[in-house]
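Participant: sequence unknown, structure follows:
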């Protein structure tokens, strides 16, 4: 229903008040009147009219005094001052004090209507401009935040890649050392602890890299059990130690059609909010995942859900809770109760959008001072998951071919050389792509395979491959991410190159 403008008329002359009311009522306005200036000020703050027609000279308070006393943060009404004086100074004073117009008695009914319409239009334009500026500032802040997160992601990705090189050296040398130490000896137990810790670090780095990637992998069948477990491993490293994590992840596979990166984002936002709610004393973060079947009766309490099989995810905390008066607004964009620097008001809005776009629902339940729970339902799909990479558990066959290995990290080159030589291959190793190209061109027929890093100073891996293939197109070539992205095993030696590829 269209909002009818609400007008307040205040004049100590009752006859004038009624005549103005009679004229404006014919134009469809909602009219309220008073003959007391102090009462008018009370009505302005209580009812927030759209326009006030105010007499200048009145007992107790003048129209100008009323205008000065209006709280502009609470009321943005337009004001038309009316008077029997023909003073230019009085008109200028009214405009300077914030009045929209100044009208001298007596006036024609048509003139009054025109002045009222003009004042209301000016007020609406001012409102639109304010809304535009507010929205503009919000979008600018959102853009700055997005650029900041993109920069952090790029930085995190670069650090993770460099750390992976260091981690690969630790893993490689540890496993090579384990291959030479018989079972039961004390040094072997120490090396196995190093290996276990390094493998955990590798998993964390892989998760960090998944957040730093700019490209979305797109929706595909994923096992929600694994994604939730991986997210909690990452959150454990970032949450305060006074927050314990209790998880109850079912063994039954819950396969959903979604983007794994977006599900990670959902968990990150929900767990971070839970951590903030439990500050400063800490508490318990509980995560539960189970498959459920909803029939037609069960779906009545959900919006837009059809009967079928769903994965139910519950994220709960023992924090301060959410007040009943605002719990319905927590998914609104920019709505936040956190102090400056703790939140943008976009976290739960993003979560809501991701869940809705994947055909699910999210609801919040809370008891202030005790707990908050978020219940998410995501439809389970029957589509098959992509085949996992084959793990070579059997002993790898060796060979006698000649392999060229190129990587600008000297210790990585040395580890690759040792592994390949143990398998019987002849290896020529280089830490300079330019030196490798010169060596290859000197005698291209003696090399059977090229393994090269992708990113190197001088000539990149792709550039080296293209240069090598030009004079010798029959030479099989590959890059490290393609050839070494697997777990290599021989009896008791387990090895993996560049796990981030």
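Facilitator: Now that the structure is in, tell me what you want to look at. On a predicted model such as this, the values are computed, not experimentally measured, just so you know. Residues are numbered from 1 along each chain as shown.
Participant: Going by C-alpha atoms from here, please, whenever you check contacts or count neighbours.
Facilitator: Noted.
Participant: Look up how far residue 236 lies from the closest residue to residue 245 other than its chain neighbours.
Facilitator: Spatially, and ignoring its direct neighbours in sequence, residue 245 is nearest to residue 285 (4.8 Å; CA to CA, 6 or more residues apart in numbering). Here residue 285 is placed at a distance of 10 Å from residue 236 (CA to CA, to the nearest Å).
Participant: Against that first model, consider the following:
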């Protein structure tokens, strides 16, 4: 049975060699470096030594030199087994020092054992360098060490670069997580603002509508009431924009003209731009409509124009919004990913700002990518624009050069016809005495609803507490043709209240009102059996039409 000394500083390597050698009938002893190996071999000489080269304390080359200089050990075969020193010069140097074999890790176990048996059979016949060649041997050894040091330095540099890239990527991911959490917090805040602000708006706009109904067309106050109504509508749209920014507003795509949206957006933006920045719009005649969500189109324009303003970096300049119709051919549509030849509406926003280089253009639509200083931009504005454009089956491209300004070009598929608007408002729909239960924790809104519904021929029971409303319904469930409830109330949820109502009478229509309507809320409402979800504040006509339709259906059934 051959006694073999294995030298390696890596435990896994020692274990694998031990298992392999013992499986072939060898006795194995191990050491972690050259110094330990010499000590063990001098106490009890092995039949063969297998040694790694790169080890602490004493490396394999130094061990080999001491081994072949030792009268007791020099006849014992020495096998070099390395994964680091793999250059032909390394093998040459090891053999010149007296190594009996030079094996590169890993080697097939069958071939490895065959080589070991071959070396054992030779019993240390490898020549040893004469003493006169010691200087040459040391010179060769130095060259090997220098070459390995240079190799390790290159590996270290590569490792450092990889580590730096990993750290940069991790920091970017952490920043993205912080931005995502910030946006989630903004979304939650927006929902709270929407609920409180919309309750106020509902009271203002609703009472204004009622006042207009009671005011003659030539009354001096009518002009002021109409201005209040228009201002309330703008405030409502502002809240919707906040919700759209936080991506908590369901899409409402309709066939619309973009020209009024451009006019409204540019009017809004001019109020916030300094006098040194010009904002103009150039709209061709006869531009077709598009199938789009008006709120998101407004957001696209605000984001692009704001980005253009920031590109001016405090200098005077000009921003131009253009709208025209274009026909894209098979050739002209090629650069526009996802589009096919046809008729399109072209919307562009250009500026005379600092422009962008190719590297920036390549990343401009990436989420969280920004060229602004920390704290001065989220890096979400253009990625949101890109997402909206894609969601509307369109395409967006950017053209820019450093010092030459920037142009964002958007292509939306042209729609075939625009939704018609009534030439005159339809007469108010009237009820026929149907009894409506109304629940809202805001007393002014209960009062407003009572005035509106009783004026339109309905009977009305209003409540500010869910427990009182549920008790009244439970006493006479067949008395009511319709139930209307707010969503968010202190200590109560409109969804839970609706569920309790429908347990008492499954066929009664229930309407849920909220200033923060999301697709998730609409899905919950559908599962709860709620017939309709209304956005608050809505116009008197929208509210009245829904009430008339649902109450009439109950009466017919």
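Facilitator: Okay, I see it. Note that the structure is predicted; figures quoted are calculated from it, not measured.
Participant: Just want to know which of residue 285 and residue 236 of structure 1 has more residues nearby.
Facilitator: Comparing residue 285 of structure 1 with residue 236 by neighbour count (other CA atoms under 10 Å), the higher total belongs to residue 285, at 20 against 14.
Participant: ok, the counterpart of the more buried one in structure 2 to residue 303 of structure 2 distance?
Facilitator: When the two structures are superposed using TM-score structural alignment, residue 285 of structure 1 falls opposite residue 319 in structure 2. If you measure residue 319 of structure 2 against residue 303 of structure 2 using CA to CA, the figure is 13 Å.
Participant: How far away from the center of its chain is stretch 417-433 of structure 1?
Facilitator: Here stretch 417-433 of structure 1 shows a centroid-to-chain-centroid distance of 44 Å under the convention CA atoms, centre = their mean, to the nearest Å.
Participant: whoops, I mixed them up, stretch 208-227 of structure 2
Facilitator: So, by CA atoms, centre = their mean, the centroid of stretch 208-227 of structure 2 is 48 Å from its chain's centroid.
Participant: quick one: buried residues of it?
Facilitator: By 16 or more other CA atoms under 10 Å, the buried positions in stretch 208-227 of structure 2 come out as 208-209, 212, 222, 225-226.
Participant: Read off where that stretch ends up in structure 1.
Facilitator: Residues 174-193 of structure 1 are where stretch 208-227 of structure 2 lands, counting by TM-score structural alignment.
Participant: top strand in structure 2 by residue count?
Facilitator: Taking residue count as the measure and DSSP state E as the definition, the longest strand of structure 2 comes out as strand 317-328.
Participant: and residue 14 of structure 2, how many neighbours does it have?
Facilitator: Using other CA under 10 Å, residue 14 of structure 2 has 18 other residues around it.
Participant: Verify the contact between it and residue 6 for me.
Facilitator: Yes. Under the contact definition of CA atoms under 8 Å, residue 14 of structure 2 touches residue 6, with a separation of 6.9 Å.
Participant: which residues in the stretch 151-300 of structure 2 form helices?
Facilitator: All helices of the stretch 151-300 of structure 2, identified by DSSP state H, counting those that start in this stretch, fall at 222-245, 258-270, 294-311.
Participant: hang on, I meant the stretch 251-400 of structure 1
Facilitator: Taking DSSP H, counting those that start in this stretch, the helices of the stretch 251-400 of structure 1 run over residues 260-277, 347-357.
Participant: and among those helices, the most buried is which?
Facilitator: Among the helices of the stretch 251-400 of structure 1, ranked by average contacts under mean count of other CA atoms under 10 Å, first place goes to helix 260-277 (a mean of 20).
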